[in-house]
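Student: predicted model and sequence follow; I will ask about them next.
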Amino acid sequence: MDDNDCLAARFEAHRPHLRAVAYRILGSVSEAEDAVQEAWLRLSRSDTSGVENPGGWFTTIVARVALNMLQSRRARREEPLDVHVPDPVVTIAEGTDPEHQALLADSVSLALLVVLDTLTPSERLAFVLHDMFALPFAEIAAIVGRSPSAARQLASRARRRVQAATVPDPDIARQREVVDAFLTASRNGDFDALLAVLDPHVMLRADVGEGPTGASRTASGAAAVAEQALAFAWRAQFAHPVLVNGAAGVLVADQGQPLAVMGFAIAQGKIVEVDILADPARLRRLALPGLGR
């Protein structure tokens, strides 16, 4: 085996970890794949003779590529999106395949990714690399072009935002009971039953993209979210239980055609966040279970 084959073998062994790093930084499965591939192209043209820690080196290169992508994405948006739901990782409730399991290590919830989307690119990278992957601040500083103390401050600011967010209940079975109650109430048109499972300050985000399917929207408060649920109750009959980023969620699909993915954040037995991705173009790019994809 020559040096390039050896490097390729090592890189492939680290690929699940590298995809997990890129997914947390970018919040997009397809962009994470692109970042890892771009990192490999750079690495394959590099001199590896002095590298003592290939895994750390791979992570650093992927992080730099992902940071550049995140900064470019921000620059392309002349105006911030009204509603953006990160790419969900959807798996069947009975199990998780190894690649998705790597993406979901440490339970990166959809609600957490929504919070990460509010951070600056440098804050997000510093938080992800340090708090999720234990990378030293000296290494993070080299990636973001700051001093180690400045990198520490970036992560600290991000951590405060994350800690202020909802901490979901960890019991998947209990989550599923609440989601099922929400779907049943929606199907039955039972407004009071919907209010019973919704937190008074619940937030709903629906990202439908820019197509002809309608406008993206947000709703806050139990009454407003219950009204939205009743308006789209017809979708509840096509709802299939899945895990969305490791939490109880719903895949809405009719005859193999995905219509929406719904992620829920549940705390103290109440739904506190509902994140809906119904953008047809983005749904087509996702690896969704049970659709013959």
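Tutor: Perfect, I can see it now.
Student: only C-alpha atoms for contact and neighbour calcs from this point on.
Tutor: Will do.
Student: tell me how many other residues crowd Phe191.
Tutor: The number of residues packed around Phe191, counting by other Cα atoms under 10 Å, is 15.
Student: does Val197 touch Glu273 like I think?
Tutor: No - with contact defined as Cα atoms under 8 Å, Val197 does not count as touching Glu273 (11.5 Å).
Student: comparing these two, which residue is more hemmed in?
Tutor: Glu273 (24 against 20).
Student: can you tell me the SS state at that one?
Tutor: Following DSSP: H, G, I helix; E, B strand; the rest coil, we place Glu273 in the strand state.
Student: who touches it in this structure?
Tutor: Ala111, Val202, Met203, Leu204, Phe264, Ala265, Ile266 (Cα atoms under 8 Å, 6 or more residues apart in numbering).
Student: over to Ala8?
Tutor: By Cα under 8 Å, 6+ apart, the contact set of Ala8 is Ser44.
Student: same question, the one 3 residues further on
Tutor: With contact set as Cα under 8 Å, 6+ apart, Phe11 has these partners: Trp40, Gly55, Phe58.
Student: now secondary structure and neighbour count too, for those residues, in JSON lines please.
Tutor: Rendered in JSON lines, the data for the contacts of Phe11 read as follows (DSSP: H, G, I helix; E, B strand; the rest coil; neighbours: other Cα atoms under 10 Å):
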{"residue": "Trp40", "secondary structure": "helix", "neighbour count": "20"}
{"residue": "Gly55", "secondary structure": "helix", "neighbour count": "16"}
{"residue": "Phe58", "secondary structure": "helix", "neighbour count": "20"}
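Student: and here's the other structure:
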Amino acid sequence: MTEPEHSGPDPITGEGRRLIGLAYRLLGSLADAEDVVQETYARWYAMSRRQQEAIESPGAWLTKVAGRICLDVLGSARARRERYVGEWLPEPLPEDRTEWINGRSGGAVDPADRVTLDESISMAFLVVLESMTPAERVALILHDVFRYSFAEVAEIVGRTPAACRQLAWSARRRVRESQAPPAPAARRSGIVREFKQAWEAKDIDALIGLLDPDATAIADGGGVVNAVLRAVEGAERIARYAVDIAGWVPDLTLLERTVNGQPGLVARRDGVTVMVVAFDVATDRIKHIWAVRNPEKLRPWTVGPARHLTFPAVVSSDS
């Protein structure tokens, strides 16, 4: 005998945005995040109405399930990324997706531990997350960003609250050690604008002046397009490679855009986005550049068929 249909509002209406925001931060991929949320909802609707009504907080249940699925995905993702051609970077988010993916936050947390929603989707922060264990990532994001207690985090990670507190502490230390204090927002925008102008002018000296002497640049082509297979290190090497790109693709148009909540650049050719560039600016210099050229990761940035740019590959920072 089938059970009668649900009456009244669906108790999980409105949870999707928060779950997508959680899964994206944990996985660095919007496509993977959407898959996680679909699987989470599938598990909810696979239950009987009686089972659903027995759950005191549907939102907490969905978070727990999504977190556990993300832990499984992170475990398999590590193996997949070892086989990835070249460097792997998180999928960049355009401004409209940035606003959409910022789920709610609530509850009390020590201000010293707090990571704001905008900071937690910056490319710099997501790249640091890649260096963490899956459990560290989940503990940090759930507690510091989404304000869940360590007791709640423990239910997802499968460890004690004390162990989860230690995981979050270790994760915060990784963030502090890898990131210099950022420049003020207006200054970051100004430096990115100056970099764009110097890039368009093929002014190597100006580019070098905007880059930290030990700056690094990483490109992600995903094996679909040839790209920088390893990080390019040093201001002069990065500047010369940027100028080379401008020479190889003279019809490239550079636009100032918000990338993961921070000032960045978008390169377009014939109206199609072919590269998204994110920056890490500390004091008055650019310390890191991340260029995403994998067409699969650029789908949210353009309408129309994907275009592939062909640049001579840089296979080593020593070459």
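Tutor: It's in. Source: prediction; values computed, not measured.
Student: what TM-score do the two superposed chains give?
Tutor: Overlay of the two chains. TM-score (TM-score structural alignment, normalised by the length of structure 1): 0.88; 284 aligned residues with a Cα RMSD of 2.5 Å.
Student: before we move on, the earlier item: ok, the contacts of Phe11 of structure 1 in structure 2, which still hold?
Tutor: Retained in structure 2 by both residues aligned by TM-score structural alignment, their matches' Cα atoms under 8 Å are the following of these: Gly55.
Student: circling back: for the contacts of Glu273 of structure 1, which one is nearest Pro280 of structure 1?
Tutor: Closest approach between the contacts of Glu273 of structure 1 and Pro280 of structure 1, by Cα to Cα: Leu204, at 18.8 Å.
Student: and that closest one, what's its match in structure 2?
Tutor: In structure 2, Leu204 of structure 1 lines up with Ala217, judged by TM-score structural alignment.
Student: A strand includes its match, no?
Tutor: Yes - counting by three-state DSSP, Ala217 of structure 2 is located in a strand.
Student: and it, how many neighbours?
Tutor: The burial count for Ala217 of structure 2: 26, using other Cα under 10 Å.
Student: what's the distance between the residue lying closest to it once chain neighbours are set aside and Asp203 of structure 2?
Tutor: Spatial nearest neighbour of Ala217 of structure 2, chain neighbours left out: Ile289 (4.5 Å); criterion: Cα to Cα, 6 or more residues apart in numbering. Ile289 of structure 2 is 18 Å from Asp203 of structure 2, where distance means Cα to Cα, to the nearest Å.
Student: quick one, which of those two is more surrounded?
Tutor: Counted by other Cα under 10 Å, Ile289 of structure 2 and Asp203 do not tie: Ile289 has more neighbours, with 23 against 16.
Student: wait, the more buried one sits on Val281?
Tutor: No - counting by Cα under 8 Å, Ile289 of structure 2 does not reach Val281; the two are 9.1 Å apart.
Student: specify the local secondary structure of Gly264 of structure 2.
Tutor: Under three-state DSSP, Gly264 of structure 2 falls in the strand class.
Student: the one 3 residues further on too?
Tutor: Using three-state DSSP, the three-state assignment for Ala267 of structure 2 comes out as strand.
Student: tell me the counterpart of it in structure 1.
Tutor: Checking TM-score structural alignment: Ala267 of structure 2 goes with Val252.
Student: show me what Ala278 of structure 2 aligns to in structure 1.
Tutor: In structure 1, Ala278 of structure 2 lands on Gly263 (TM-score structural alignment).
Student: surely that match is within a helix?
Tutor: No - judged by three-state DSSP, Gly263 of structure 1 forms no part of a helix; its state is strand.
Student: tell me who's in contact with it.
Tutor: Contacts here follow Cα under 8 Å, 6+ apart; on that basis Gly263 of structure 1 touches Pro88, Leu110, Val244, Ala247, Ala248, Gly249, Val250, Val274, Asp275, Ile276.
Student: what about Leu229 of structure 2, how many neighbours?
Tutor: 21.
Student: in structure 1, what residue corresponds to it?
Tutor: In structure 1, Leu229 of structure 2 lands on Ser216 (TM-score structural alignment).
Student: what is the aligned counterpart of Asp72 of structure 2 in structure 1?
Tutor: Checking TM-score structural alignment: Asp72 of structure 2 goes with Asn68.
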